[in-house]
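Asker: A predicted structure for the sequence below; I have some questions about it.
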Amino acid sequence: MNYPFSNERKVIDVGSTGSRLHIFELVATAASESSDAPDTRIKCLRRGSSKAWTPLSAFAPNGDAVNEQTEPLNSTHVAHHMLPLFDYASIIIPPVFHPTTPVRIAATAGMRLLPLEQQSLIYDALYEGLSEQQQLGQFTFTGLKREDIFTLDGEREGFFGAVAANYLRGVIDAELKVIVDSDADELDSLMEEIVTEDVATDSGLCTNKFGMCEQNAENVLFGPSHHYVPQSKHDVRIHGPLGALDMGGSSTQIVYRRKGVQIDDATLQNNGVIPENELENIDYDVPSHLHDDEFFSVSYLSYGADQFRERLWDLWVYEAQQKANHHATNNINDNKNVILNPCSFVGYEIEYKGYILLGTGNAIQCSEQVNRLIPYHDDIIDLDELYDENKAVEVDSNQLEGDKSKLTPKKKLVGGVEHPPLRGKFYGMSLYFFTLDCLRELSDPDHPIHLSWPTPSIEELSHALDTFCARRWQGDLEEVQHEAHEHTRAEVLPHRCIEAVYMVTLLRDGFGFHPSSRDITFIQHVEGNEVEWSLGLALYEFAAERKRLTSQSGIVE
């Protein structure tokens, strides 16, 4: 089938640590293996990717304000660092498609941290430099326009991640249309499978589909449980569209559909598992397409792993300086510049702003420190007030005089944003996968996280943190830092403790995932394709283009 659009698309993800090129191909599929007639369905295939390790934000002008920059940016210099990406793309994509291949250069949190004026200066220089290279024959994708280079809004980044997750899981097609299994008998069978567990009681072994035992979240003992939900199939009529959790170095995103199956309090107490006798009473709300206005999507700038770590370190340094000033005022001789760091492996040392951070590897204490910075995004001013705002229970003086059973649990607000109730299942991607997979890899070989992966409970993850962070750096992790984990470079390994504690604490205390729930699948690839927002952007734009062309041709779908 010939469509009036290019079947090749390119998206460059301009992140805080570098720029990644993604190439996608959209192809029509045959109606059946025995038929040559193409179907109206389209598959989106990932053709390849490449990365430039210099972040685009590194080209920001010097000085706090743009008007302090005395010389314009060197457009050739800015463009040259990306040319290898386009050279790679020109090899993968046939030359006949070069003039018509859509190119999007979308920047995320690394550029969002810069003032808008500086972003525009960098984008102008990049576009000018690529145009110069086009005239020299070094840049062959002539369809690029200045508006194709932009900063992606954080909420859109989150939604595009959800689009990618739902597409790869088979919940939607390439035009964002929700795929619903019309076979009611198969649906009933699936629902029965989800709420029924076959657990052996004589030997203490689990005999469910995945042969794994679930933990008891009350006392952190591990054994059979009714909470485990098989992940073999995702039926949108039961779980709704997938939500997405994404984290990078500078920001983190959470996105999920606001509407969904109405779950009563009793079901919530049962960890979201719907009793079998209640299945027929469920009022399903299945959308026809994935619409971004139906999703709750929020992005937290400076809540990415690197930015959050530095903000926590800044807090400790500030406190140490306050303590030093107090001692100086009171003529106390204290020249110590060592800060004990519970969020790093035992014995690991790093110099930061004149202080030595010495790792003590205490995951519980680290979680307490992390919780100090989860509620608000503002700069630290009143540390005592900030800490009080994150207490689990808000005690009102009037309440104390009355019935204590009416004490109101204080809502945990991430960055001051109140979320609607969590709904459905989620894919945890990017750093969520890389970091927590490292936690799994370096945990006790007998820990249940190995059996439950990639859908461990929050409590299992929390339990695994203790021994993980308590590992020593010298004589242990330092010796294997170059091959400790497939997705962890040597320079990143020392930070995996704080990253893992931060993520688990954020999921549990910030976003409110139930400790024993298995609503998150931590994943990198589905059917050989990486789950990331750039695929979602390509699909979203393709769906919009198809809708526009269909409308112009007068075709009613």
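Answerer: Cool, the structure landed.

Asker: hey, let's count contacts and neighbours off CA atoms from now on
Answerer: OK.

Asker: list the contacts for Asn337?
Answerer: Shown in contact with Asn337 (Cα atoms under 8 Å, 6 or more residues apart in numbering): Gly354, Tyr355, Ile356.

Asker: now Arg46
Answerer: Counted by Cα under 8 Å, 6+ apart, Arg46 has contacts His22, Ile23, Phe24, Glu25, Asn529.

Asker: neighbours of the third one, how many?
Answerer: Residues near Phe24, counting by other Cα atoms under 10 Å, number 22.

Asker: after the host helix or strand of it, next one along is what?
Answerer: Assessed by DSSP states H and E, Phe24 sits inside strand 19-30. Beyond strand 19-30 in the direction of the C-terminus, DSSP H and E gives the next helix or strand as strand 38-52.

Asker: chain center to that following strand, what's the gap?
Answerer: Taking Cα atoms, centre = their mean, to the nearest Å, one finds strand 38-52 lying 22 Å from the centre of the chain it belongs to.

Asker: in it, which residues are buried?
Answerer: Buried residues in strand 38-52, counted by 16 or more other Cα atoms under 10 Å: Ile42, Lys43, Cys44, Arg46, Arg47, Gly48, Ser49, Ser50, Lys51, Ala52.

Asker: helices of the stretch 101-250 of the chain, start to end?
Answerer: Counting by DSSP state H, counting those that start in this stretch, the segments of the stretch 101-250 of the chain that form helices are 109-112, 116-135, 154-168, 184-195, 236-239.

Asker: tell me which of those lies nearest to His525.
Answerer: Closest approach to His525 among these (Cα to Cα): helix 154-168, 8.9 Å.

Asker: so what touches that closest one?
Answerer: Contacts to helix 154-168, defined as Cα under 8 Å, 6+ apart, come from residues 108-109, 172-174, 176, 241-246, 253-256, 290, 292, 295, 297-300, 427, 526-527, 529, 531-537, 539-540.

Asker: try this one side by side with the last:
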Amino acid sequence: MSAQRAAGSLTDCREMKEKNPWHTPVTISITVIGVIAIVALVTVAVLQNKPVPQKYKYGIVLDAGSSHTALYIYKWPAEKDNNTGRVEQEHSCKVKGKGISSYAETPWQAGESLTECMEDAVKQVPTKRHFETPLYLGATAGMRLLHMENSVASDKVFQAVEKSLQKFPFSYQGARMLSGQEEGAFGWVTVNYLDDRLKQGLETTGALDLGGASTQISFVPKNYIISESPSNSVTFRLYGNDYNLYTHSFLCYGKDQVLRLALAHQTKSGPGEIADPCFHPGYSESKNYSVLYDSPCVSDRKPQGAPVTFHHKGEGNFQQCQEVVKNVFNFTSCKYSRCSFNGVFQPPLHGQFGAFSAYYYVMDFLNLTDTSVPLTTVKDKLAKHCATPWNQIIQQHPEIHVKYLAEYCFSGAYILTLLTEGYNFTSESYSSIKFIKKIKGSDAGWTLGYMLNLTNMIPAEAPDSPPLPHAGYVSIVTVIALLIFTLFIIFLCRFRPSSSKQPQIV
């Protein structure tokens, strides 16, 4: 039977060849179908394998600090990375003027001060993402102090800020004060996130943050129970790992407020003049007692019967300056197994530490960011800077405002005293500190950690997907391929050259 079928097929082919195959309707139809099938196959393959564009979400955080406000724009892929959005800093803008807490008497100006940076943010974030971009303002120690001093004034400042921010086309989520614990913990998240330590499950880095009104220390202790002081414990779950973090914020121990504490100690008797070892020789300024003591950190220490002003002279003696600075700490009382200062519990230091914000800016100016240099050498260099005459300092740094320039000697002495006497870094462990400004293009600080934490509460957006599911794509390609193969066989059959007829031998 198979032989008969084969003979029949050959007979059919010979009959087709005897006709002109190019002009028959069947041939034309086959040709058209074949072309369409090939085009369809190529089109489906191209569309299915076309690169899928990455979609991003955006978030805006305003860091309302004691001395100034900064705006940060973050972006991250719409698809989450192990339940934690991969956030990176896209843009930043420093608000002109002082921190919002300085507008207590004119709260409307606090809102107006943010306008320029907010208009910049409107341009930076894609228009189609405006309505879904969350906008947050976090106020830190400056507003915490204002709230302590005058809660009505702090409420009015927040109201003015909210009124201003709500005018912009973003998803405004509110303005609030961060606790010192939150500020320290989110700073720790930032440092470790940027170093990829959280995602890779590596040993974490501690965080040292120094602002104008407060300072924070945060780290994961080694084999030490933090339950001794629950208020200093924070637990995070990031990238599938749990972190039991020690953190504490010292209000009034930022570099600006601690200078008030030091001056208050030196003027507690209400003198008309003080010789300050923390300022350069030749420095001389008249200062107002009311301005100095106009802060909750020192207001209860103002001497009775003091004159309106006092003469502030510099002597430039680093060793004596350290003794002045030590007077702002209380090392005598501790109800726990161990403390840092002012009776605050602190477990033993562990691991590497990243020091940022004012830590970096002060030590960078003093050219002391290299912690591989022995601590004794660091102190010698700082002593030399403090002893440099004030007029020479001004000549060497004409671009820096004299107020800030005059305070670097004090700030440097305070930082070293805080780290060694306050937090118990030794000559050996001092080298474990790294002074940092940015990590991988993002500013070190609490805002990125804050934004990273918030992305855990933002639903993941489904990524753009190919037009067809994989199974459907495979089925369509298979059908089209079989069709093309069948048409190819038919063409071979129709247009196979005829063999020469041989005479039959009888």
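Answerer: Thanks, I have the structure now. Just so we're clear, the structure is a prediction, and the values are computed from it rather than from any experiment.

Asker: thinking again about what came up before, any chance of the helices of the stretch 101-250 of structure 1 in TSV, with mean neighbour count and distance to Leu451 of structure 1 too?
Answerer: TSV is the format used below for the helices of the stretch 101-250 of structure 1 (neighbours: other Cα atoms under 10 Å; distance: least, Cα to Cα, whole Å):
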stretch	mean neighbour count	distance to Leu451 of structure 1
helix 109-112	24	34
helix 116-135	19	46
helix 154-168	27	23
helix 184-195	14	19
helix 236-239	20	23
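
Asker: and the ones you listed as TSV, adding distance to Arg546 of structure 1?
Answerer: Below are the helices of the stretch 101-250 of structure 1 laid out as TSV (distance: least, Cα to Cα, whole Å):
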stretch	distance to Arg546 of structure 1
helix 109-112	30
helix 116-135	28
helix 154-168	16
helix 184-195	31
helix 236-239	24
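
Asker: those helices: which one's closest to Val480 of structure 1?
Answerer: helix 109-112 (30.4 Å).

Asker: quick one: end-to-end distance for stretch 247-259 of structure 2.
Answerer: 23 Å (Cα to Cα, to the nearest Å).

Asker: ok, residues contacting that stretch?
Answerer: So stretch 247-259 of structure 2 is contacted by 141, 180-181, 183-185, 210-219, 232-234, 297, 328, 358, 410-411, 414 (Cα under 8 Å, 6+ apart).

Asker: max-length helix in structure 1?
Answerer: helix 305-329 (DSSP state H).

Asker: flag every buried residue along that helix.
Answerer: Buried positions in helix 305-329 of structure 1, judged by neighbour count with 16+ other Cα under 10 Å: 305-309, 311-313, 315-317, 320, 324.

Asker: and which of those is nearest to Gln552 of structure 1?
Answerer: The closest of those to Gln552 of structure 1 turns out to be Ala305 (Cα to Cα; 45.5 Å).

Asker: need the counterpart of that closest one in structure 2.
Answerer: Residue pairing (TM-score structural alignment): Ala305 of structure 1 is matched to Lys255 of structure 2.

Asker: how close does that match sit to Gly472 of structure 2?
Answerer: 65 Å.

Asker: same check, this time on Leu145 of structure 2
Answerer: Leu145 of structure 2 is 63 Å from Gly472 of structure 2, where distance means Cα to Cα.

Asker: of these two, who's got more company?
Answerer: Leu145 (21 against 11).

Asker: and the more buried one, what's its match in structure 1?
Answerer: For Leu145 of structure 2, the residue aligned by TM-score structural alignment is Leu113.

Asker: grab the nearest non-local neighbour of its match.
Answerer: Leu301 (7.6 Å; Cα to Cα, 6 or more residues apart in numbering).

Asker: again, but for Tyr348 of structure 1
Answerer: Leaving aside its sequence neighbours, Tyr348 of structure 1 sits nearest to Gly359 (Cα to Cα, 6+ apart; 5.0 Å).

Asker: any idea what the one you found aligns with in structure 2?
Answerer: Counting by TM-score structural alignment, the partner of Gly359 of structure 1 is Gly314.

Asker: what's the burial count for its match?
Answerer: Neighbours of Gly314 of structure 2 under the rule other Cα under 10 Å: 23.

Asker: which parts of the stretch 401-550 of structure 1 are strands?
Answerer: Secondary structure of the stretch 401-550 of structure 1 by DSSP state E, counting those that start in this stretch: the strands cover 426-430, 520-522, 525-526, 529-530.

Asker: what's the most buried one of those strands?
Answerer: Mean neighbour count, computed with mean count of other Cα atoms under 10 Å, is highest for strand 426-430 among the strands of the stretch 401-550 of structure 1, reaching a mean of 25.

Asker: summarise which helices and strands that one is packed against.
Answerer: Strand 426-430 of structure 1 sits against strand 243-247, strand 520-522, with contacts defined as 3 or more Cα pairs under 8 Å, 6 or more residues apart in numbering; DSSP states H and E.

Asker: apply 10 Å and report the result again.
Answerer: helix 154-168, strand 243-247, strand 251-257, helix 431-441, strand 520-522 (3 or more Cα pairs under 10 Å, 6 or more residues apart in numbering; DSSP states H and E).
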